[in-house]
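S.K.: requesting a structural model of the entry that follows:
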Amino acid sequence: MTGRRRIRKISSTLATVAAGASLAVGCGVVPGVAGGTADDTVTVMTWAPQDTGATNRPGMPALALAYARWVNGHGGLSGRRLKVLTCNDHNDGVTAAKCARRAVKENVVAVVGSYSQHADSFLPVLEGAGIPYIGGYGITTREFTSPLSYPVNGGQPALLAGLGTALAGACGAVTMVRPDTIAGDQLPPLLDSGLTAGGHPDATDQRAAEDATEYGGQADRALRSATADATAEGCVVPVLGDRTSTFMDSFRRARDAWPEVRTATVLGSVDQSTVNATGGASSPYEGSYVTSWYPVSTDPRWGPMKKVLEEKAFGDNRVDAADAGVQTTWIAYTVLKKVVASLGDGPVTADTVSGALDDGLEVGTGGLTPTLKWTFQSELAAVGFPRLVNTDVTLQVVREGRLVAARKGFLDTTDTLRAAEVS
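M.R.: Predicted structure coming up:
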């Protein structure tokens, strides 16, 4: 056992003792297949906010539970039963830390395919216990700095850098509308890095309440700002998570008094269901660029995930195959499956899982991402993203009411992100 792993194991024991009694945080569990025993069970946790007034990601834990039912019905993870605990962080730092402490108490081997804006609250708890965080949503910078974080996508950094690159040659004045939160503060420099790479001035940074029920005033301000340059079509970029559709409802009503303005955003703030709900081909999203980490949901590479959903989540309206959170959770569990297989007949613990990943395990995802491999010094370590190993995004566009590929293949944002100034 290396010195680093020995320290991690000792930390795990101490953190488990320190966690004390379980705190009530609304967790669920899925049973395994017949034949599974406590000795050959792999226990993990997936968390996400649900039933809150701001961003919600119920599909992520729902997919995790469906995946566990499916994998346990097909022999488990290399013969081991998969047990999934779920937790609702309520978009709250205190509750996010409670979820992490429960993960420690339950002796999970990893937190997999999860979403939380409160990395500063939960990651120290996981780090103290040596528990890896596999496939976070990439909503916070710390997910790309923690040595126990193993992101499967480029998070908001890659999405916004790619979007800025796409908009640089297509827009006049650009206005970004984003949450007035700590996580939101990290977004403007990322969009600006792409705009700058294309020789475009920085976007106007417009803050908005994350949980507002209407954005009439914000929409008016954004339109006024985006039309400041009368020589070119302006662009408004709302990045408000679940509240993006609320903003667009206000935007639709406000834009009648202004010239045509293009909109653009990132997957996670809009998906096909959002376009449908806002008018389809007559939606204010028509013609909008949307960056994603993955291929469009109609791509055949999503076939295995859709098969699992059809078998184990049919009729569960929490799970949408086009949702970026659901897709991220699927890829994160793909990573977990490969890690467990790599351990053979050896023990599956938090230490051995992170050890396998740290030792250079390569994970293929069927073309949904590049081959994933985590190192301590990635190409983006110098600019504050040492754990960001997948810089690829896809560029999509809303055309005749459908979200389709705007270009073939992936766009690599590595060089653009090198120039980003994120604190």
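S.K.: contacts, neighbours, all on C-alpha from now
M.R.: Fine.
S.K.: tally of neighbours for the nearest residue to residue 138 once chain neighbours are set aside?
M.R.: Excluding its sequence neighbours, the residue lying closest to residue 138 (C-alpha to C-alpha, 6 or more residues apart in numbering) is residue 155, at 3.8 Å. Neighbour count for residue 155, taken as other C-alpha atoms under 10 Å: 24.
S.K.: let's compare: structure for the following, please.
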Amino acid sequence: MRSVIKKWPALALTAVLATSFAACSAEDGDGGETVKEDTDVTFTGDPVKVMTIAPVDTAAINTPEIVTAAEAATITINNDGGINGHKVELISCNDGNDPNTAAGCARQAAEEGVVAVVGGFTTSGTAIVPILEEAGIPFVGATAFSAEELSSKISFPLVSGAPAFAEIGARTEEDGCQSTSIVLYDVPTALKAVDLINIGIASAGGEKGTHIKVPTTTTNFSAVAKAAGESECAILGLPNDQIAALAAAGKAQGEDTRYYAVQGALNQKVIQDSNGAMEGAVSAVNFVPASDPVWDDAKAASSEIDWSYPYVQNTWAAYQVLVQVTADLDEVTSATVLDALGRASGIDAGGLMSPVDFTKEFPVPGLNRVFNTNVQFVRAKGTDIESVSDFEDITPLFGG
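M.R.: Take a look at the predicted model:
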């Protein structure tokens, strides 16, 4: 039986920074095509501009597939007549994985009069959100790493962010794990993620997990796999390549570890690169798995993309949310979109996620903009990711 988490560490809201963003980096696709613009469509209103912010061609994080997803989404919307007859013009801004460049993207959004920043991926929400807030521009599908994204009235994340860390911790205990390792990069913010995971484990009546600190320069994961193998279960929060290398090393050494992955760390690249070592691995997600037919429209829009990446999914879903909330707007501006978002409930991005209510904030100070409190557990099976639970509301875990 879970106990309610009575207190939430104030610093925990940035826990995702050290783990999920590394795990979610998208890469170039393996070829394929993206939908073409239908030049025969007639629009009845003036064009409206949107922006998607994502790092491309940087030394650390590269998410070109997110840009492709935004392009595919806007073309698909326009081929269906746009937003209430307005053609959607996409501005993709490369934040360079740099706060100063990211702030420049936000200033460009304000200067060009975009009606919303939609989806994307950034670790620089602290630099972006205040500028958007001053300009009154909503951030639909915010990455939800920074304190600002998790508290600002212009921020509308579609992911659970920090609370999902506690949920995956609780899951290990509920699955009967007698001992658990928590494998994260050896960086200061990882300590907050460990706290979150251990809170979840404790809420389900378990003992704290063992924190395995991985140097960021690690290339040989044999020792890490051996250390993780000393526990029955291991929660992994590393980049794709490192997770695959760790799991493969563990398999080669005969380790019999059950793997769990933080939100975003279980995708098809990890499964394929681990050569079967991630079979049965479990994670918690906010979106329906990419193998579900509900993603057929996205796949039809672009076959270049691995739609199992959570922030690729988030970007496509954010564009569906934008269409959903603007359906009845006579005038499409940043002010009217922001107002419509603030009044919207039952938003499910066309069935891609459990319905969310943007009128009700999360009952934890500092995490108040967590709207999507419903997660489901998924598992690696063969080369696919399958659902192994219904969507579950994590709010009761926090006393809500």
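S.K.: tell me where the stretch 301-423 of structure 1 has strands.
M.R.: 392-399, 402-405, 411-412 (DSSP state E, counting those that start in this stretch).
S.K.: so what's the gap between the second one and the chain middle?
M.R.: The offset between the C-alpha centroid of strand 402-405 of structure 1 and the centroid of the whole chain comes to 20 Å, using C-alpha atoms, centre = their mean, to the nearest Å.
S.K.: where does it end up in structure 2?
M.R.: Using TM-score structural alignment, the residues of structure 2 aligned to strand 402-405 of structure 1 are 384-387.
S.K.: picking that back up, with mean neighbour count and distance to residue 136 of structure 1 added, can I get the strands of the stretch 301-423 of structure 1 in CSV?
M.R.: Converted to CSV, the strands of the stretch 301-423 of structure 1 look like this (neighbours: other C-alpha atoms under 10 Å; distance: least, C-alpha to C-alpha, whole Å):
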stretch, mean neighbour count, distance to residue 136 of structure 1
strand 392-399, 22, 16
strand 402-405, 21, 24
strand 411-412, 16, 20
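S.K.: please identify which of the ones you listed is closest to residue 334 of structure 1.
M.R.: Evaluated with C-alpha to C-alpha, these place strand 392-399 nearest to residue 334 of structure 1, the distance being 18.1 Å.
S.K.: list the contacts of that closest one.
M.R.: Identification of contacts with strand 392-399 of structure 1 by C-alpha atoms under 8 Å, 6 or more residues apart in numbering yields 153-154, 158-159, 162-163, 281, 285-296, 369-370, 403-407, 409-413.
S.K.: map residue 168 of structure 1 onto structure 2.
M.R.: Residue 168 of structure 1 maps onto residue 173 in structure 2, by TM-score structural alignment.
S.K.: right, and the helix or strand after the strand or helix carrying that match?
M.R.: In the assignment (DSSP states H and E), residue 173 of structure 2 maps to helix 163-174. Downstream of helix 163-174 of structure 2, the first helix or strand assigned by DSSP H and E is strand 180-185.
S.K.: which stretches in the stretch 101-250 of structure 2 count as strands?
M.R.: 116-118, 139-140, 155-156, 180-185, 210-214, 233-237.
S.K.: where in structure 1 does the first one align, residue-wise?
M.R.: This means strand 116-118 of structure 2. So strand 116-118 of structure 2 is aligned with residues 110-112, judged by TM-score structural alignment.
S.K.: hang on, the earlier thing: so of the contacts of strand 392-399 of structure 1, which ones are in helices?
M.R.: Using DSSP state H, the subset of the contacts of strand 392-399 of structure 1 located in helices is 158, 159, 162, 163.
S.K.: residues in contact with the closest residue to the second one other than its chain neighbours?
M.R.: In other words, residue 159 of structure 1. In this structure, residue 159 of structure 1 finds its nearest non-sequential neighbour in residue 291, 5.6 Å apart by C-alpha to C-alpha, 6+ apart. For residue 291 of structure 1, the contacting residues are 159, 160, 162, 163, 265, 266, 267, 393, 394, 395, 396, by C-alpha under 8 Å, 6+ apart.
S.K.: how about residue 44 of structure 2?
M.R.: Contacts of residue 44 of structure 2 by C-alpha under 8 Å, 6+ apart are 85, 86.
S.K.: any idea how far it is from residue 82 of structure 2?
M.R.: 9 Å (C-alpha to C-alpha, to the nearest Å).
S.K.: any of the contacts of strand 392-399 of structure 1 buried? List them.
M.R.: 153-154, 158-159, 162-163, 281, 285-296, 369-370, 403-405, 410-413 (16 or more other C-alpha atoms under 10 Å).
S.K.: related to what we said a few turns ago, what about the match of strand 402-405 of structure 1, how far off from structure 1?
M.R.: For stretch 384-387 of structure 2, the mean deviation from structure 1 after alignment is 2.3 Å (mean C-alpha distance after the TM-score superposition for structure 1).
S.K.: what residues does the aligned residue in structure 2 for residue 132 of structure 1 make contact with?
M.R.: Using TM-score structural alignment as the criterion, the counterpart of residue 132 of structure 1 in structure 2 is residue 138. Neighbouring residues of residue 138 of structure 2 by C-alpha under 8 Å, 6+ apart: 115, 116, 117, 132, 154, 155, 156, 334, 337, 338.
S.K.: among the residues you listed, which recur in structure 1?
M.R.: Retained in structure 1 by both residues aligned by TM-score structural alignment, their matches' C-alpha atoms under 8 Å are the following of those: 115, 116, 117, 132, 154, 155, 156, 334, 337, 338.
S.K.: helices along structure 1, start to end?
M.R.: 3-19, 59-72, 93-105, 119-129, 155-168, 182-185, 188-197, 216-226, 244-254, 272-277, 303-312, 324-342, 350-358, 414-418.
S.K.: pick the most deeply packed of those.
M.R.: helix 155-168 (a mean of 27; mean count of other C-alpha atoms under 10 Å).
S.K.: how far out from the middle of the chain is that helix?
M.R.: For helix 155-168 of structure 1, the distance to the chain centre is 15 Å (C-alpha atoms, centre = their mean).
S.K.: show me what it is packed against.
M.R.: helix 188-197, strand 262-266, strand 289-292, strand 392-399, helix 414-418 (3 or more C-alpha pairs under 8 Å, 6 or more residues apart in numbering; DSSP states H and E).
S.K.: closest to residue 32 of structure 1 out of those?
M.R.: strand 289-292 (33.4 Å).
S.K.: mean per-residue distance, the closest one versus structure 2.
M.R.: Counting by mean C-alpha distance after the TM-score superposition for structure 1, strand 289-292 of structure 1 comes out at 1.5 Å.
S.K.: and that strand, which stretch of structure 2?
M.R.: Counting by TM-score structural alignment, strand 289-292 of structure 1 corresponds to residues 282-285.
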